[in-house]
Every structure is written in structure tokens, then in C-alpha cells.
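Engineer: build me a structure from this.
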Amino acid sequence: MRRLEGADGPLALDTERASGFRYHDNAYLVQMRRGDEPAVLLDPVAFDGEAMAELQSVIGRQEWVLHAATQDLPSLHALGLSPAALFDTELGARLLNLPHVGLGGLLDDLFGIHLKKEHSAADWSRRPLPEEWLAYAALDVEYLVELRDEVERLLTDQGKLEIARQEFAAEMDFEPRQKPGEPWRRTSGITAARTPRQLRIVRELWNERDALARQRDLSPHRLIPDRAIMAAATNAVRNEHELLALREFNGRGAHSELRHWWAAVQRARASQEPISVRVPHEGVPHHRSWVRQHPEADQRLRTARSALIEIAEAHDLPVENLLQPRVLRELAWETSEPIDAAEVATRLAELGARPWQTELTAAPIAEAFREAASA
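Structural biologist: Alright, predicted model coming up:
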């Protein structure tokens, strides 16, 4: 910790997680580097909340440099760590509209430095961590500050530094959006379940798997995959032995947790609870259905999107960074009557658009909606 406190400049920071292995997306290694000091590798599992609070008192006053900050910030927030300011080199590269925005690609393009990424999908929750993994992890923060300075220079040259600052500030309190609706309905292959009984089996097995995975901190798919759930739902098995005999019913927990899976199937078969075969919609319907079911909203969306594409090209920005597609869809869906630029600007701000986005897009969106209404 003394290395970090005594060094100068922003703090390069990264985390390693175990997303494909664990239920919770916790950080299992935190890499930090500041100034000319070597990287500090912290095992957060070995420290309590008091230690994390002490670390926050040291690093919470600096600007943090992260690459793809939204991937790391939730797990850092869970540790009680948050920055005073943020510079996201990946987001900066996107605003520059560079051809490669991954860390390896950026370092290669801008500095000719080649990073190996062979351990990026490893199980970082294992202990002890191999030395070669630790060396790999340290390299993720080795060049981040130099990359930050180069990306800032390019943003300044393109007149986008203020845009980037607003985007970085918006990321500071980032938390993943919770997907609405019933998550079990996103089971792969669920369209094969065509009856209420089959859907109840999918739901019960999905919920049982999720509860076991949460309890044991395992990735749900490491217990049984989605194809196992669908096999159980679409085959008329009579007992747990026939369930296990299904070719698709496999996975690390297929046999060891068989009593849980069979109990879930039995609960589903005994249930008389009404269940909709069609997916119930909450909020804005999927925009692909608009052209048939909501043509006026579809026309507003298409006309406004064309206007935003022109603006993005004029400013050399990816259109998804000019304005989040979700924001445009919500605005197009709810705007049944033409509105002026000031009303659009107010609603954009309410939906989370940054001032620079509102300045560039409010008037064109209002004009596009008027054009769509008169078409």
C-alpha cells in the first residue's frame, strides 16, 4: 500500500473475475500500478472490510485508469472501492472510432506492444494462483497510464475530450441494468417448449438450478446446461433414472444433484398454476415487432435512427455512442404526438443522456419525429 501512496499520477487498475465458474461476479484479483512503481497484486479474498476501507482511503483520492470500466466497477464497488475520477481507455478509443478498442489491439496499434490473453477466461477463484497467471495479470496495468495519455492526446486533437469527460463521469456510479421479466424464459432452446406443462418444467428446473448455483457460488451452467433443462421439459420421462438416461441431460451436477432435478420436474407436473405460453411483455415491446404491430412507432424509430447515423458520421462517432439505442427506442415508443426540441432534450436527460448527446441529437430527433408523423 505504501507503493501506491508514495507514487505520483493516476492509478492504473484492473480486476480478474471468475464469471464462467462462479455465480457472483466478484473480483478475485485486483491489479494496481501507479507511477514508476511495479504493479501491486491484491487478493481481495484474503482481506476484510476494514482492510478494504484502508485501501480506499489511499486510492480513492486519485483518478483511476481502467479499460472497459463497466466490467470492473461493479466488483470494485462491492469491495467498497470507488474512484475520485475515472479515465476509461476502452471508451475513449470508441469515441475516437478507432478500429480496435480491446486492450491488446490498442497497445498493438498505438505502441506496437503485443499482449498475450491466454488466461483471460481462467478460473481466477482458484488458490493458489499460478505464477504465470500473476505475471499475465500484472501486464494488464503495465501500460495503462501510457495508453491513457495517448488516448487523451487523440481525444484532444479530435475535439472530443469534453465528450469523453462527460462519458467517464457517467460511468463512475455504473451498476449493471437488471433485465426485466422472467429470466427463465431466456433459456436457450425454449421455443421447443410449446405447452404450459413443458414451460412449467423449464421454469422449475431453471429456478432450482439458480438456487443451487447461488447457494454454492457456482456458475449455473456448470451444474447442468440449458439443453439439459430443455431435454427434461420435452421428454416424457417417468422417473429420475429415465431423466438421467437422456443423452442431453448431462453436466457436472446432472448425477450428483439428480434428486433436486427430479423434484423440480415433479413439482412442475403437479402444478396447476396458469402460465402464459407467449412471452409476456413488460415496458417497451421488442422493436422488431413494431413494423407489424406498431407501425407509427416504427416509423419514428427508423426516421430518427437515420438522422442519428448522419450526425454520427459527421462527427466520426459510433452511432451507439452518440445515443444509446435503448434511449432512442424508449423515446420513439412513448412519443405519440410531435414534440419540440426542448421537450426532447428534457426527456433525453431523464433517460440518462449526457449534455453533449442532448445538444447534438435533440433537435434532429424532434425533426425526425415530425417527418415521420407527416409520412
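Engineer: for the rest of this, base every contact and every neighbour count on C-alpha atoms.
Structural biologist: Noted.
Engineer: the residue lying closest to His100 once chain neighbours are set aside: what secondary structure?
Structural biologist: Taking C-alpha to C-alpha, 6 or more residues apart in numbering, and ignoring the residues beside it in sequence, His100 has Leu106 as its nearest neighbour in space, at 5.9 Å. On the three-state scheme (DSSP: H, G, I helix; E, B strand; the rest coil), Leu106 is labelled helix.
Engineer: number of nearby residues for Leu106?
Structural biologist: Other residues lying near Leu106 total 21 when counted by other C-alpha atoms under 10 Å.
Engineer: what of the one 10 residues further on?
Structural biologist: Neighbours of Lys116 under the rule other C-alpha under 10 Å: 11.
Engineer: same thing with Gln324?
Structural biologist: With other C-alpha under 10 Å as criterion, Gln324 counts 14.
Engineer: Arg3 too?
Structural biologist: When neighbours are defined as other C-alpha under 10 Å, Arg3 has 15 of them.
Engineer: that one and Ala39 touch, don't they?
Structural biologist: No - Arg3 sits out of contact with Ala39 when judged by C-alpha atoms under 8 Å, with a separation of 9.1 Å.
Engineer: for the stretch 51-200 of the chain, which segments count as strands?
Structural biologist: Remark: strands assigned in the stretch 51-200 of the chain by DSSP state E, counting those that start in this stretch are 63-66, 85-88.
Engineer: which helices and strands sit right next to the first one?
Structural biologist: By that I understand strand 63-66. strand 11-17, strand 85-88, helix 89-95, helix 144-157 (3 or more C-alpha pairs under 8 Å, 6 or more residues apart in numbering; DSSP states H and E).
Engineer: sequence B follows; please return its structure for comparison with A:
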Amino acid sequence: MADHTVIDTRDAYLTATAAIRGGTGPIGIDAERASGFTYSQRAYLIQIFRRGAGTFLFDPPAIGDFRELNEALGGEEWIFHAASQDLACLREVGLDPKRIFDTELAARLLGIPRVGLGTVVEELLGIHLAKEHSAANWSTRPLPEAWLVYGALDVELLPDLRDRMTEMLETDLKTDIAAQEFAAVLAREVKAVSPEPWRRLSGVHSIRGQRGLAVARELWLARDRLAQELDISPGRLVPDASLTAAARAMPASKQALADLREFSGRASRSELDRWWGAILEGVASTDLPSLRGNADLLPPPRAWADRNPEADLRYKAARTALTEVSEQLAIPLENLITPDYVRRVAWTPPETIDPESIGEALGRLGARAWQIDVTAQRIADAFVEVHQTIEVPPETDS
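Structural biologist: A predicted model of the protein is given here:
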């Protein structure tokens, strides 16, 4: 039976670190955040399981620095389910693995249709794993016992799951593919902060004109500052739909803003002066945003037939070819090759179309060696076929 006591003192943490060091084999690890509740993406609970040591539940805000634990684990393999979701918040407290095994990613590579931890555990280990607290507010203190039980179970089965998946990857000849994918997750750089993060507002495309976009920008910035100050998820203060509705309506007075039916949320009225000030700032701004936004973004594929017909044909032909490869290898298309890479190569192909040039282009974008091995030839063949179709139009009756 796992100990569900939360470790929240330095002394208890150091004792636990010594116990974990004395365990054997890889460690199962998970982190719980409070996404949707708090502004920060920090970890509010870190769970660790290691055979021969047991299960440990840590309170990161109380402990602070986990450097000793990181050193104790050395080069051991860390087992995650969806590592990309947890690495940033773990690194924030000093936990930075050198080797990982990602059971969610392994499930994708094995062609398992549903890759949630509960589903994969049930399918491969025959154990039902309840997931009713996955969206809980983990910044709550004290944490309810039921949540702690849930958190412990999330890691206690990871070593067994990893062992089963290792066997399956070997059987499917995908061990090297998995190793490349795990290494890529570890090496992936943190995404650069967008220079215009406000453009992620839901419904921003419905706002007309640069002035309306300037108002939307100032409303977003005002909400973001307040959310950061209060450590509350921005959407819990005022929903995106309310900000875009205000930017579309362009109310002429503070009262008109207050009367706007769509302008709602817990801070829509209590912070009305703040929102009205943001609108005035947007209206008066001389720094008007462009209508197009990030020029690096490709048009959506649905618009390619009109804007770049040849690219549209290349993309569709490549998608068809890659779908066949995906089915042959039982690897989802999005894991076989990043869809954006295919779009970019189709939009701006190399001057000479062959497997080598396509492979080089994919590599520059970030494709792994195994991905290039299984896709470059097929993409090149698809592009050449399209080019030949364009160069030699069908014969017509004279």
C-alpha cells in the first residue's frame, strides 16, 4: 500500500531522496499542474515511483529546489506518460532527465488507437486506472486523499508498462525509432515566445480592421497582466469570446461596454475601468497591428488550390503516399512526419526533386533520421509525379 503523505519539508525530501537513490531500475515520474486555474504552469505535485524504494509525493512549492534528487537519479531512465507536458515544469525546479521512456509516445509508435494512460494500462496490463482527477485544481491545499491516491497510481504502474512496451517495440522492430523519438523530446527547445501572443485569441479572425485588432491586443495585454498578478488563468477572469466581442463592438463609452451582453466573466464588472482603459488605448494607438499577422505562417491548405495550385497538388499527392506508409508501419501520420514539415516542403520544394534533397529539407526542419528514411523517397516520388502531370497535359481530340 502506497504512502500518500505529501512530502513538504526539506528534511523529509532529503530522506526520500536517499530512499529513491537506494531503489533499482528506472523511475516512474509525473507532475500535476493547475492548468485552467492558475496563470503559471508550475508543478504543484510531483510523483515518483521506483522499485525497491516505493512511491513519493512531493510538494514543489514547499520544497523549492530538487537538485539533490536530480543528482541522485544521475543517468537513470525516467518513465513519463507524455513527457513533453511535464518537462518544462520539472526543469523549473531542477529535475532534468538525461534519458527518458515515454509511454504515451510509445503507444503511438505501436499503433495503439487511444493513448491516454488509463486506456493503455487497461489494454496492456489489464488494470483499470480511474482518471477522474486529471483536470483538478492541484494548487489546492491540503490536497484531498482521493487526489493523492490518483497521483500515486499514475506512476506506480509506469515501470511495468514500460517493460511491456519495450517487448512490443522489439517485436515490431521499432526500438530504434522509439529511441530517436525519446531523444528528440528531450532535445526539443522551448518554443520562443510569440511577438504577438494576443493573436491566439479565439475568434480573433472575426475582428475587422487594424483598429479593432489594436483594441483586441490591448484588452488581451490588460487581461494577461491582471492574470499574472493574481496567478489566475486568464480565461477565468474574462473569456476570450468576451474580449473579441468587445473588439468587434467598439463600444463608445464605459457604460456601453458594461451593457455588452457578451462581455462577461468574474472580472468583467469588477475591473471595468481596466477594460475600458485598454479599449481607449487601442483606439488611440499609432502602433496598429498588421492584418496578416505572422508572415511565416503558411496559408491553410484549403486555400492552396487558389493561391498555389502546384503546391496544392504536391501536398495532396504526398499526403496520399504518406498515408499508405502510415498504415503499413501502423504509426499515426502525425508521428510518421510532422504535418507542418510536409506542408512547407510542398509549398517551397527543393530546386531538384529527389530523395536526397527532400531528406535534407526535412532534416533542416527537424525531422528525425528514421522519419527521413521512411518518407523522403515517397514524398519525392509524389512530387515528381505531380510535376510530370503538369508538364505533360493530357492529350485532347483534334
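Engineer: re earlier: ok, which of the helices and strands packed on strand 63-66 of structure 1 comes nearest Glu242 of structure 1?
Structural biologist: Among those, strand 11-17 comes nearest to Glu242 of structure 1, with 37.3 Å by C-alpha to C-alpha.
Engineer: and for the next helix or strand after that closest one, what are the contacting residues?
Structural biologist: Helices and strands here follow DSSP states H and E; after strand 11-17 of structure 1, the next one along the chain is strand 27-34. Contacts of strand 27-34 of structure 1 from elsewhere in the structure, counted by C-alpha atoms under 8 Å, 6 or more residues apart in numbering, are 3-4, 7-18, 39-45, 75-76, 124-125, 137-138, 140-142.
Engineer: need the counterpart of Leu243 of structure 1 in structure 2.
Structural biologist: In structure 2, the residue matched to Leu243 of structure 1 (TM-score structural alignment) is Leu257.
Engineer: cool, Ser82 of structure 1 as well?
Structural biologist: In structure 2, the residue matched to Ser82 of structure 1 (TM-score structural alignment) is Asp96.
Engineer: same question, Asp149 of structure 1
Structural biologist: The alignment partner of Asp149 of structure 1 in structure 2, by TM-score structural alignment, is Asp163.
Engineer: neighbours around its match, how many?
Structural biologist: Counted by other C-alpha under 10 Å, the residues lying close to Asp163 of structure 2 total 10.
Engineer: the corresponding residue of structure 1 for Gln47 of structure 2 and Ala18 of structure 1, how far apart?
Structural biologist: Residue pairing (TM-score structural alignment): Gln47 of structure 2 is matched to Gln31 of structure 1. As defined by C-alpha to C-alpha, to the nearest Å, Gln31 of structure 1 lies at a distance of 15 Å from Ala18 of structure 1.
Engineer: confirm Leu257 of structure 2 sits in a strand?
Structural biologist: No - with three-state DSSP as the criterion, Leu257 of structure 2 is assigned helix and is not in a strand.
Engineer: so what's it closest to, chain neighbours aside?
Structural biologist: Closest residue to Leu257 of structure 2 apart from its sequence neighbours, by C-alpha to C-alpha, 6+ apart: Pro251 at 5.5 Å.
Engineer: the one you found contacts Asp259, correct?
Structural biologist: No - in terms of C-alpha under 8 Å, Pro251 of structure 2 does not count as a neighbour of Asp259; the distance is 9.3 Å.
Engineer: before we move on, back to that, map the residue nearest to His100 of structure 1 across to structure 2 for me.
Structural biologist: In structure 2, the residue paired with Leu106 of structure 1 according to TM-score structural alignment is Val120.
Engineer: wait, that match sits on Ala106?
Structural biologist: No - the pair Val120 of structure 2 and Ala106 does not pass the contact test of C-alpha under 8 Å, sitting 10.3 Å apart.
Engineer: the helices in the stretch 51-200 of structure 2, which residues?
Structural biologist: For the stretch 51-200 of structure 2, applying DSSP state H, counting those that start in this stretch gives helices covering 60-63, 67-73, 83-92, 103-109, 117-125, 145-156, 158-171, 175-187.
Engineer: what is the burial count for Glu92 of structure 2?
Structural biologist: Here the neighbour count serves as a burial measure; for Glu92 of structure 2 (other C-alpha under 10 Å) it reads 15.
Engineer: ok, the closest residue to it other than its chain neighbours - contacts?
Structural biologist: Computed as C-alpha to C-alpha, 6+ apart, the closest residue to Glu92 of structure 2 that is not its neighbour in sequence is Arg42, at 7.6 Å. With contacts defined as C-alpha under 8 Å, 6+ apart, the neighbours of Arg42 of structure 2 are Arg33, Ala34, Cys89, Glu92.
Engineer: burial count for the first one?
Structural biologist: Taking other C-alpha under 10 Å as the criterion, the count of residues near Arg33 of structure 2 is 23.
Engineer: for it, which non-adjacent residue is spatially closest?
Structural biologist: The spatial neighbour of Arg33 of structure 2 that comes closest, neighbours along the chain excluded (C-alpha to C-alpha, 6+ apart), is Ala43 at 4.8 Å.
Engineer: what is the burial count for that neighbour?
Structural biologist: Other residues near Ala43 of structure 2 come to 24 when the count uses other C-alpha under 10 Å.
Engineer: the one 10 residues further on too?
Structural biologist: Ala53 of structure 2 has 18 neighbouring residues, counting by other C-alpha under 10 Å.
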